[in-house]
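Peer 1: Could you look at this predicted model? Sequence included:
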Amino acid sequence: MRARIRTIVAGLATLAALAVATPAQAATAAALGTAANPFTIAANSGCGSSCDGKDPSVYAIYYSGRITTCSADAITARVNTSAGITLELRYSPICRTAWTRVPSDYYYPYIRSYYPDGRLRVEYNGFKGAYYSQMVNDANLLAEARASAGPTVWTTGRY
């Protein structure tokens, strides 16, 4: 009985210590290590191959004193608008990563990463989220967005 009371008191002491955290600390602590934000890294020169295959909308990084995701600063680096499709190669300057975005689930997305000499480094295909693929490292590399619908394949230029 005494051991049980000690365990309960220790648990209450832990809860009390957590309760005095500031709201910002509590929000940060809750965000890290959750399914929504499974990883946190310090991004100084990109996140390298640790970003390969990850979801750009939830992969969390610590950058300039704040936590953000790779998709938060994304730009469209290349686009292909032929035959009615808007195929986008998305790029994150903070993470130095790239991924494919398609306009609907009718198109099947691919992302390819190439070494500077043109050799294929890695390819991911399929949806990671709503209308986009997984990320690939793009630091000192090249990426190309691809999409298919049946036998037709669209590509963007490499970036």
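Peer 2: Looks like it came in fine.
Peer 1: can we go C-alpha only for contacts and neighbour counts from here?
Peer 2: Will do.
Peer 1: in this protein, which helix has the most residues?
Peer 2: helix 2-19 (DSSP state H).
Peer 1: what comes up buried for the helix or strand following that one?
Peer 2: Downstream of helix 2-19, the next assigned helix or strand under DSSP states H and E is helix 23-31. By neighbour count on 16 or more other Cα atoms under 10 Å, the buried set for helix 23-31 is Ala31.
Peer 1: Counting neighbours, which bits of the helix or strand following helix 23-31 end up buried?
Peer 2: Next in sequence after helix 23-31, counting helices and strands by DSSP H and E, comes strand 40-42. Under the neighbour-count criterion of 16+ other Cα under 10 Å, strand 40-42 has 40-41 buried.
Peer 1: try it against this one:
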Amino acid sequence: MNTLTRKLATAGSALAVAATSLLLASSPASAATSCYGSSCNGLDPATTICQNDAQTVMYGEYVGLELRYSPTCRAAWARFKYGDEGDIWVQNSLGNKYAVHYPGSGTVWTRMVNDKDILARACGTFAKGTACTPEY
């Protein structure tokens, strides 16, 4: 193998290793989905970047019922952490609504609704009745 061919082969191998390293390094970050406003409707916040800056912005009458909001994604969802078995849901003022059943233990959350320039609230129906958070 002449010197030029050897140098080209070495450079090609180095580029291939560098490209593979970049792909492998970016894989975990690309696992999280990005969305904004209406493109978040129906997505699970746990599989998106929306969970990264989420904050509880409203609490329900029942302890454990929360409205979560992501400023980056402009999306909201309901979360329930403890209490009686029941159903929780999130809905926005455009009529989008997603519900989940709470089995009586653990933490559950709904899929997200658009909350860009509109209002959303979290609600729950339990043995004691139905209650919602204020709108946000």
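Peer 2: Nice, thanks for sending it over. All values reported here derive from a predicted model rather than from experimental measurement.
Peer 1: Quick check: TM-score for this pair?
Peer 2: Comparison of the two superposed chains (TM-score structural alignment, normalised by the length of the second structure) gives a TM-score of 0.72, and 118 aligned residues with a Cα RMSD of 2.7 Å.
Peer 1: okay, the angle between the longest helix of the first structure and helix 23-31?
Peer 2: 120 degrees (axes from the mean of the first three to the mean of the last three Cα atoms, to 10 degrees).
Peer 1: For helix 2-19 of the first structure, give me every contacting residue.
Peer 2: Ala26 (Cα atoms under 8 Å, 6 or more residues apart in numbering).
Peer 1: What are the contacting residues of stretch 149-159 of the first structure?
Peer 2: By Cα under 8 Å, 6+ apart, stretch 149-159 of the first structure touches 77-80, 87-89, 106-108, 142-148.
Peer 1: So how do I select the buried members of those residues in PyMOL?
Peer 2: The following PyMOL line selects those of these that are buried, judged by 16+ other Cα under 10 Å:
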select buried, resi 77+78+79+80+87+88+89+107+108+142+143+144+145+146+147
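Peer 1: Identify those among the contacts of stretch 149-159 of the first structure that sit within strands.
Peer 2: Of the contacts of stretch 149-159 of the first structure, the ones assigned to strands by DSSP state E are 77-80, 87-89, 108, 142-148.
Peer 1: Map Val57 of the second structure across to the first structure for me.
Peer 2: Structural alignment places Val57 of the second structure opposite Ala77 in the first structure (criterion: TM-score structural alignment).
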